[in-house]
Each structure stands twice: as structure tokens, then as C-alpha cells.
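**Q** only geometry, no sequence info:
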């Protein structure tokens, strides 16, 4: 059966599509400009204020940044921070969400403390002294442990676990299954949409870690890619991180092109992961926030 649409409704739909397309284009243009600038020649970058498509493709910026070990080392450090940090986040969040989704003793005061952390925090200086007192300075644990559990994600995951059918859990307990067994074999497989969604959120947070890395990581060999990008912006006329280059190299590969190439390299991996989790993304967000 065909749906009848009035003229005013059709005009509204067309206008809505055009508006959304314009907003998407405005959002996309900066990324196109950065990507185009990273592949452009030095003359084009220096002679154009806003470049959308290079006339001559050049890979000099990418050859230059990959010719030094600094960038590859930072990418490796960021990958390790992201993978290990996301695993810690999901393990800690799931282990805390599962018992709190059931009727356990002391549940109400624990939930009150969790909600309290959404409104108040110790602040930067107390957090630094705690990390320093634990001997975690210049260690990746300083980037993992203080943010091991996001209270907002935890509350949503608790609500998600509450919605799961209790029949499977009761059957497993009658067969002698322990709580860790039930969590790993029943709850987690039934919660893949939510787990995938929060894994993506945690991974993006770790990949873009910047401020905590500046505070806690002083060794340049352990810098993640975002801190290296900051160094490139600050020291673009002198070098990449702890690597310097000559005036002749600056002319062949201008600092603007180097910045754009590093931004592309830093952004592309996390964008490439999203399509694999997209099918779980919307489902996990909707199911995890239905009930209170």
C-alpha cells in the first residue's frame, strides 16, 4: 500500500534532507581539508588557504613522518594504551555491574556512592598526589586505573543486565554454575550490543587520551599519539617530538602538511574500527537506557 504524502509534507521532507545534507557537508569539510592538505605539495599548501582537492598528489609528508621512529613508537604506545585500557574498563565495569543488577546486601549505599561520583570529584591535584603516592608516574597504569570505571556507563550497563531474562541464570544455578561462570557464559554473550557499544566509547577515550598523559607521562618514548601531535603543533618549526629536521626539510615538507598528515594517521585507525561495531551501536544504546 502506497503512502499518500501531501505537498506540504513533501516540501518539508525535501527541506529536511537538504538541511541535514548541508550540516553533514559542513561537518565533513574540515576532515576533507586536512586529508587533502596532507597529500598536497608544499607549493599548494603554502599558496592555498583552504584546500579541498590537491592538484598534484604528494606522499612526502607521510614519507617524512614515517621515516623517523617517533611516530611509529607513539602509534604503538597508543594502540597498547587503547587495547589494554579498554580490556580493563570492560572487565571492571562488567564485574561491578553484574552484582549491582541483582539484589545484594549494601546495594543502595554503593549506588549512592556511584551517583555521587557523577556530581563530584577530587580534582586534578588530589588525583595527581594519589597517582604519585601509588608510584604510578611514568607508567601506563596511571592512564588506566583512575578511569577504570565510568560511572555513567556503569549505571547503563546495570540497567541492561536487569533486562536480561532471569530463566537462563536460574537454570545455570540449578546445574551448579557459579556467579563468574554465569557472568562469562550467559550474561556477557547476551549483552554483546551493550558490551560492544561501551568498548567503542572506552576505546575512543583511550585513543584520544591527552591531558592525563601530559600530567602523568614524562618519558617521551611513552607518549601517545595525541601528545606527540601537541608537540608537533608547538614545535612545528623545530621538529617532531624529540626529532629535529633542517630548514631544507621544512621547505620540502612544510610544518602545516606534517601536522595534517599526523592528524590523518592519528584519526584513521579509530574510524576504521567503527564500521565493525556499528550494528551493535544503536541497539546497545537503546536497550541499555530503557528502564531506570
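**A** Ah, there it is. Just so you know, these numbers come straight off a predicted model, no measurement behind them. Residues are numbered from 1 along each chain as shown.

**Q** contacts and neighbour counts: CA atoms only from here.
**A** Noted.

**Q** in stretch 267-278, what's buried?
**A** 267, 270 (16 or more other CA atoms under 10 Å).

**Q** what does that stretch contact?
**A** The contact list for stretch 267-278 (CA atoms under 8 Å, 6 or more residues apart in numbering) reads 196, 197, 200, 204, 207.

**Q** Now intersect those with the strands, please.
**A** Nothing among the contacts of stretch 267-278 maps onto strands, per DSSP state E.

**Q** Please flag which of those residues sit within helices.
**A** 196, 197, 200, 204, 207 (DSSP state H).

**Q** what's the closest of these to residue 223?
**A** Proximity of the ones in helices among the contacts of stretch 267-278 to residue 223 (CA to CA) peaks at residue 207, which lies at 11.8 Å.

**Q** wait, isn't that closest one in contact with residue 78?
**A** Yes - the criterion here is CA atoms under 8 Å, and residue 207 meets it with residue 78 at 6.1 Å.

**Q** how about residue 52, what does it touch?
**A** Contact partners of residue 52, counting by CA under 8 Å, 6+ apart, are 29, 32, 33, 36, 37.

**Q** let's bring in a second model and compare:
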């Protein structure tokens, strides 16, 4: 039956793709062995250069003010100190704004994925009437927009100010992500879709049961792109929200950085020594607190990249 074939197609394809290759018994040449060694060394060096700034920030976040100001902190914390962490994380507003960021990111990413996936799948069909017109409109918005003041007036007139929708709606579709997904769907094998249509599936059924399960790579990538974008976003909230309890954590940390430029403005609750310590490594602490959730999320999404790409690379 066609239905049974559709159900087992992804599993059969993955079994065929990921089946271990037989050992050929051919030894690598000396030049190829040297190439692999040099390539490995270069990759390790590149990884170290990429991780070095992040590790330095982590070290500074846990170091004391004296070592930081004297430039002695490199990769290992010196004068272990968590005063700044206590100052930042002890503020109830920090956790309120952190919860706002989680809410904004989850809702905005979910809405963006639904709209982007639907739009991209429709644009990938060459028989769609007006396809070139819709693509042209999407590409046009990449280079031209109404400007800051018209956008602010529009958001205000729609009643989105001081609401979640001021962050979600204006950035619901990234044209770059849309074009990436469209290109991925255009390379999808038409045989499976035709077989599903013959079996009685509607367009939405084909998208949900056939296309999306074989598109884990692009979906995982787009989720990561959107999540990182919304998590790090601060200007929209800074522009459209004037209530501190509605701020995302990025705006809270931005205000904290601005306040830390003067140790006297850190608050009456901090002693002079603690104020100096907070001012010394508040940037490192805020950067670490901001990036940590995304760093923790990435390994769970990264595993879908290779498998999703392979499952989506079915040749007709």
C-alpha cells in the first residue's frame, strides 16, 4: 500500500544513508596522512581561537576586581569572586525580566516558524500563481522599510505598545530565513509528494506528515536562528516598552551596564568595595548570563543538523 510505503520511507532512507561503509582495506597515502594531521591541527587551532574570547569572559566573570584591573586574568579566574553574580541575581526584577525573555523568545519563535514555514513551502511551488510577485515583495522588504518613526507610529496606533506583540509581530518573518527554507523545499523530491497526493493526503497533510519530518535540518537551523535573534533583541523592547516589569533581560542588563559606568549609581544596598567589584566585571557577568541559555540549547539542536540534511537529500 502507498500509505505503508510513506510511513516507512524515512526509516528506510535513514537506514540506507547511515549504514556503515565496508572497510576497503586500502591504506592512506603518506601525503593524505600528512594532510589529515595538518587539517586536524588547523581545526583545533581555529576552535581555540574561537573559544578564547568566551573563556576569557568566563574567567573575568569569576575574578576579583584587583586582578581584572591589573590585566592578570586570562583563561583561569584569579581571586575567585561571585559578588557581581549575587548583586545581579539577587534582584527580583532580574528574574522577572528573565522570565519575560523566555516568554518572548518561545512565543516569537513559534509564530515565526509557523509563518516562515508556510510561506516558504507555498513559494517553493513553481505552479503557484503570482509566485514571482510574492517573492519580489519579500525581497523588497530586505532592502527597504518605513523607517524608525513610521514603525513606532504604526505599533502605537495598533495598540501593541507595552505588549508582547510589539516584539513578535514586526519580526515574525525574516526574509533571509524565508529564502533559505524556500530553497530547501524546492530541492525536495516531488515523487513522495505525488505519492502522498495519490493516497489522498491534502496539501496540509503532505506538509505535516511528509515534508516536515524530512526537513529537520532546516527547521532546527531556523529555530536556532530565530531563538538567538529574539533572545538577544533589546532595541524593540527599549523602544516600545516603558514599564520595567515588561522589559526582557537584555534591556535590564543594558541598563545595568549603563549604571555601572559610575560606581556611585549601583545602589545604596552595595558597599563601596562591592560597588567597585561589580563595576569591574559587570560586563563579563552580564554577557555570560545572556549567552548561557543559548549555549545550553545549541547541543540539543545541533544533533539534528547532520541527520536532517541527510534525510532531506533524497535524490529522484
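**A** Structure received. Quick caveat: nothing in here was measured; it's all calculated off a predicted structure.

**Q** still on that earlier bit, which of the ones in helices among the contacts of stretch 267-278 of structure 1 has the most neighbours?
**A** residue 207 (25 neighbours; other CA atoms under 10 Å).

**Q** nearest residue to that residue other than its sequence neighbours?
**A** residue 82 (5.5 Å; CA to CA, 6 or more residues apart in numbering).

**Q** Just give me the neighbour total for whichever residue in structure 2 pairs up with the one you found.
**A** Taking TM-score structural alignment, residue 82 of structure 1 has residue 105 as its aligned residue in structure 2. Neighbourhood size, residue 105 of structure 2 [other CA under 10 Å]: 22.

**Q** I'd like the distance between residue 105 of structure 2 and residue 308 of structure 2.
**A** 24 Å (CA to CA, to the nearest Å).

**Q** sorry, back to before: quick check: next helix or strand after the helix or strand harbouring the residue nearest to residue 207 of structure 1?
**A** Here residue 82 of structure 1 sits within helix 69-100, counting by DSSP states H and E. The helix or strand immediately downstream of helix 69-100 of structure 1 is helix 107-119, counting by DSSP H and E.

**Q** Who are the packing partners of the following helix or strand past that next one?
**A** Counting by DSSP H and E, the next helix or strand C-terminal to helix 107-119 of structure 1 is helix 124-133. With contacts defined as 3 or more CA pairs under 8 Å, 6 or more residues apart in numbering; DSSP states H and E, helix 124-133 of structure 1 has no helix or strand neighbours.

**Q** Reformat the contacts of stretch 267-278 of structure 1 as JSON lines; add distance to residue 257 of structure 1.
**A** Shown next, in JSON lines, are the contacts of stretch 267-278 of structure 1 (distance: CA to CA, whole Å):
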{"residue": "196", "distance to residue 257 of structure 1": "35"}
{"residue": "197", "distance to residue 257 of structure 1": "34"}
{"residue": "200", "distance to residue 257 of structure 1": "30"}
{"residue": "204", "distance to residue 257 of structure 1": "25"}
{"residue": "207", "distance to residue 257 of structure 1": "22"}
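
**Q** quick one: the equivalent of residue 185 of structure 1 over in structure 2 from residue 111 of structure 2, how far?
**A** In structure 2, residue 185 of structure 1 lines up with residue 209, judged by TM-score structural alignment. Using CA to CA, we find residue 209 of structure 2 at a distance of 20 Å from residue 111 of structure 2.

**Q** Look up how far residue 213 of structure 1 lies from the residue positioned nearest the centre of structure 1.
**A** Structure 1 has residue 204 as the residue nearest its centroid, 0.5 Å off, counting by CA atoms, centre = their mean. Separation of residue 204 of structure 1 from residue 213 of structure 1 (CA to CA) stands at 15 Å.

**Q** what's the average distance of the helix holding residue 82 of structure 1 to structure 2?
**A** In the superposition against structure 2, helix 69-100 of structure 1 averages 1.1 Å from its aligned positions (mean CA distance after the TM-score superposition for structure 1).

**Q** how far does that helix sit from the chain's center?
**A** 10 Å (CA atoms, centre = their mean, to the nearest Å).

**Q** cool, and stretch 196-205 of structure 1?
**A** 6 Å.

**Q** how about it, aligned to which bit of structure 2?
**A** Mapped onto structure 2 using TM-score structural alignment, stretch 196-205 of structure 1 covers residues 220-229.

**Q** Which of the contacts of residue 52 of structure 1 are conserved in structure 2?
**A** Of the contacts of residue 52 of structure 1, the contacts whose aligned counterparts also meet in structure 2 (both residues aligned by TM-score structural alignment, their matches' CA atoms under 8 Å) are 29, 32, 33, 36.

**Q** Quick one: the helices in the stretch 151-292 of structure 1, in order.
**A** All helices of the stretch 151-292 of structure 1, identified by DSSP state H, counting those that start in this stretch, fall at 151-163, 166-174, 179-182, 188-190, 192-207, 211-216, 225-234, 247-252, 255-287.

**Q** okay if I get those helices as JSON lines plus distance to residue 120 of structure 1?
**A** Listed next are these as JSON lines, based on distance: least, CA to CA, whole Å:
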{"stretch": "helix 151-163", "distance to residue 120 of structure 1": "12"}
{"stretch": "helix 166-174", "distance to residue 120 of structure 1": "35"}
{"stretch": "helix 179-182", "distance to residue 120 of structure 1": "32"}
{"stretch": "helix 188-190", "distance to residue 120 of structure 1": "30"}
{"stretch": "helix 192-207", "distance to residue 120 of structure 1": "20"}
{"stretch": "helix 211-216", "distance to residue 120 of structure 1": "18"}
{"stretch": "helix 225-234", "distance to residue 120 of structure 1": "27"}
{"stretch": "helix 247-252", "distance to residue 120 of structure 1": "47"}
{"stretch": "helix 255-287", "distance to residue 120 of structure 1": "25"}
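
**Q** wait, which of those is closest to residue 125 of structure 1?
**A** helix 211-216 (10.2 Å).
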